[in-house]
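Novice: Here is my input, please return the structure:
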Amino acid sequence: MPSILWAALAAAGLLAAPSLRAQGADEFQTCLKTLKDDARRAGVSAAGYDKFTDGLQADLSVVKLLDDQPEFKTPIWDYLAALVDEQRVADGRALLNQHKEVLDKVAQRFGVDAATVVAVWGVESDYGRSFGKRPLLQSLGTLGCFGRRQAYFRGEWFALMRLIDQGDLRIDGPQGAAGLVGSWAGAFGHTQFMPSTYQRLAVDFDADGRRDLVASIPDALASTANFLDKAGWRTGEPWGFEVKLPEGLDTKGQGRKAKKPLAEWAQAGVKRVDGKPLGEGGPAGLLLPAGPKGPAFLVFRNFDAIYGYNAAESYALAIAHLADRLRGGSPFATAWPTDDAGLSRAERRELQTLLAAKGHAIGEIDGMLGAATRAAIKAEQQRLGFAADGRAGQKLLKALR
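Specialist: Purely as a prediction, here's the structure:
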């Protein structure tokens, strides 16, 4: 079966037939053999490649996740409600104090403030609590052989092998390579670096001879700051701020990239959300993540640096807003344009508890809205006469209470 057809079947979830699974397994083994020379040219030792691929099996579930990234599919008010909740703010403030000495040194060396670095840590792995569960060699090997963007994922797979070959990463524990886990796409460690980013930008901040973003918090925090520094971070400048737009302002064509001097925005009647003048600063773009009726922001170069970490404006706004909250800032002043706001993680856990009490088998009460939870939500929405879209919002939670 041609690779593109096999990948399409995998993405569509049509691989139930044993013959298809077997054919896919055969194709994966053929792919692994074919890539050995490419890996060697990419700097992976022949012995290392043989070790890393020995017994490796494809995980075709990662292929259909290529087009299922929450940053692009989740309403912004749901996305931020879970990522910037009171629990994450409180935890982050505690960690700012706990790691103050390291963070001060990181800021001195790379010029990136502690709150921004810790905000990345919080959003990426919930401060080290959630690294991901998928074996990295398996996920990246699969994506290097099936689906779209194979060349990209092969490069990441080879970079991961080089990191192990060079001793930065270790697979000598009881689980071996299976113990090296991360996201389905291959990001891993405290601040979820992709392997090629790790190779380029990770730093050995604790001076133990290894760049270890999995077990060393100092290495992870410093490497994150190094990433932002290399992405163009400007020390002492804000990422942006929430603003109030004048009635009738033409927002067509505006966006993060369409930057203008603050004086032009001021002349157009744009003010800070508290009514104060915009002040001075570099050129800024107008960010309207939910359209002109929702919160509006003027964003500067540092927002673009955060965006470079994960190319989604909702993601960058989550980092920026969490950093502000860690500094003592308030929630956004303007409400999102919805009558059914999103849920914090504590509220998601409460929702799951209520669903379980009604007899739905949703598994662990963890605040993660997986397939079982969404199926239970749809069932309750149908019972209550709501639109059965599987979305968890305040209306459903209040109804179930």
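
Novice: For the rest of this, base every contact and every neighbour count on C-alpha atoms.
Specialist: Fine.

Novice: Let me see the contact set for the residue nearest to the spatial centre of the chain.
Specialist: In the chain, the residue lying closest to the centroid (CA atoms, centre = their mean) is E124, at 5.4 Å. E124 makes contacts with 190-192, as judged by CA atoms under 8 Å, 6 or more residues apart in numbering.

Novice: To check against the first, give me the structure of this:
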Amino acid sequence: MSVLRGLVLCALCAASPINAGPIPRDVPAQISPIQTANAGFTDWITAFRTRALRQGISATIFDAAFANISYNETVVNRDRNQSEFSKALWEYLDTAVSDARVRNGRQAAQRQANLLAQIEQAYGVDHEIIVAIWGLESAYGAVRGSTNTIEAMATLAYDARRAEFFEEQLIAALQILQSGDTAPRNMIGSWAGAMGHTQFIPTSFLEYAVDGNGDGRRDIWGDDPTDALASTANYLRSYGWTFGQPWGVEVQLPDGFDYATARRENTRLPSGWAADGVTDMNGTAVPDHAAASILLPGGHEGAAFMIFPNFEVLESYNTADAYVIGVGHLADRIAGGGGIQASWPRSDGALSGAQRIELQERLTAAGFDTVKIDGRIGPLTINAIRNYQLANGLVPDGYASVRLLNRLR
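Specialist: The predicted structure follows:
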């Protein structure tokens, strides 16, 4: 089957989750042949084996997948400590959209030009976005991860902090193996279970992965990126990607701009924003692609963006604003666009995980309830910050900064 024919067929009918056959009503208890140096982990595997077989996983597939795995302490440590790592948006973009990554992205797009054109036509997703995700997730296939996915998911399911989620991912990974898309030795990825060129977690693979080259397998792990890139396009299309619509456009705000209107839920057509003086960086009105809102990821001292529904589609891949801006801006640069023109408040560093929690605690104690104390700067915390700023005569940009925390202290 030709690549184009395979892509068109996949575009018409996305891959369905694997049908593992009828679930046995009663699976006799068996002693697992899997042994590890961690007795508790071994006991967990034995119990999980029974649960997996009851969900349709064959004993042969299970035992082959779990052969020679061990409890991975490195994976557990990274999972527990990930919230402590923080980086300011501008520092992230310095790396995510570096000159080298832009150059490599343009080269990758040129090498895969025919394939990307076929994917774009079949799925209606701008190829630069697909290449940008490829670049951020695996450096265009150069860094796909080397951790055994079964070992990582089993370790994290046993660790119990997020047991339900990781057990679901583990079952999905076993279903992938049972489908024949890959072999246990090839199922490797990140410590958190993201796999292949564009880092699909197992459940996303089952729902969105496609056989792009028509060889009968959905292989996102091998050197050929066809299946991974087609699968990413299918994923974005499934979440509502609109071809030709920007993720966002850098804009300049007029003197006297009401920063309280820069909220995700406050959407207007670009022509409406232009009537209030919001224009692109050349001073012209942004075309009416769709209703848009104003995003201030670095506060009123940083760049401002007019963001469109495609921004939310990219959030389905990764909810972090920094990631979405990184993908979008990298795609723009790969397409030949220039860099972000506004400056960033580089003297103000990023809040650590502990500082974000402290910020929420202090805002709530001061009467500006963040509702949750979880270290996540989401809409509830942003609204609390904006209310605090309005009450204290500050610019109401909703930006969580070190300076704001110091003021609350």
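
Novice: Just the TM-score for the two chains, thanks.
Specialist: The TM-score (TM-score structural alignment, normalised by the length of the first structure) is 0.74; 314 aligned residues with a CA RMSD of 2.2 Å.

Novice: and T261 of the second structure, how many neighbours?
Specialist: Neighbour count for T261 of the second structure, taken as other CA atoms under 10 Å: 15.

Novice: Contact partners for it?
Specialist: I294.

Novice: The residue nearest to the centre of the first structure belongs to a helix?
Specialist: Yes - secondary structure of E124 of the first structure (DSSP: H, G, I helix; E, B strand; the rest coil): part of a helix.

Novice: Next one: it relative to F131 of the first structure, how far apart?
Specialist: Distance, E124 of the first structure to F131 of the first structure, by CA to CA, to the nearest Å: 8 Å.

Novice: Quick check: neighbours shared by the two?
Specialist: By CA under 8 Å, 6+ apart, the residues touching both E124 of the first structure and F131 are 190, 192.

Novice: Name the helix or strand for the equivalent of N234 of the second structure over in the first structure, please.
Specialist: In the first structure, the residue paired with N234 of the second structure is N226, using TM-score structural alignment. Secondary structure from DSSP states H and E places N226 of the first structure in helix 217-230.

Novice: Then E128 of the second structure?
Specialist: Judged by DSSP H and E, E128 of the second structure forms part of helix 127-138.

Novice: could you give the angle of that helix to helix 226-238?
Specialist: Computed with axes from the mean of the first three to the mean of the last three CA atoms, to 10 degrees, the direction of helix 127-138 of the second structure lies at 120 degrees from that of helix 226-238.

Novice: residues in the first structure aligned with helix 127-138 of the second structure?
Specialist: On the first structure, the counterpart of helix 127-138 of the second structure by TM-score structural alignment is residues 114-125.

Novice: ok, average deviation of the matching stretch from the second structure?
Specialist: Here the mean offset of stretch 114-125 of the first structure against the second structure after fitting is 0.6 Å, by mean CA distance after the TM-score superposition for the first structure.

Novice: Could you measure from the closest residue to Y127 of the first structure other than its chain neighbours over to L83 of the first structure?
Specialist: Residue nearest to Y127 of the first structure in three dimensions, not counting chain neighbours: W121, with 5.2 Å by CA to CA, 6 or more residues apart in numbering. According to CA to CA, W121 of the first structure stands 11 Å off from L83 of the first structure.

Novice: And the next helix or strand past the helix holding E128 of the second structure?
Specialist: strand 147-148.

Novice: corresponding residues in the first structure for that following strand?
Specialist: With TM-score structural alignment as the criterion, strand 147-148 of the second structure aligns to 134-135.

Novice: That stretch: how far from the chain's middle?
Specialist: 16 Å (CA atoms, centre = their mean, to the nearest Å).

Novice: how big is the offset of that stretch relative to the second structure?
Specialist: The superposed stretch 134-135 of the first structure is, by mean CA distance after the TM-score superposition for the first structure, a mean 1.5 Å from where its aligned residues fall in the second structure.

Novice: Can you tell me what L60 of the first structure aligns to in the second structure?
Specialist: Using TM-score structural alignment as the criterion, L60 of the first structure maps onto E73 of the second structure.

Novice: got it, and E237 of the first structure?
Specialist: Per TM-score structural alignment, E237 of the first structure is aligned with Q245.

Novice: and if you look at G189 of the first structure?
Specialist: Mapped onto the second structure by TM-score structural alignment, G189 of the first structure lines up with G196.

Novice: What strand or helix carries the residue lying closest to that match once chain neighbours are set aside?
Specialist: The shortest distance from G196 of the second structure to any non-neighbouring residue, by CA to CA, 6+ apart, is to W221 (4.4 Å). Assigned by DSSP H and E, W221 of the second structure belongs to no helix or strand.
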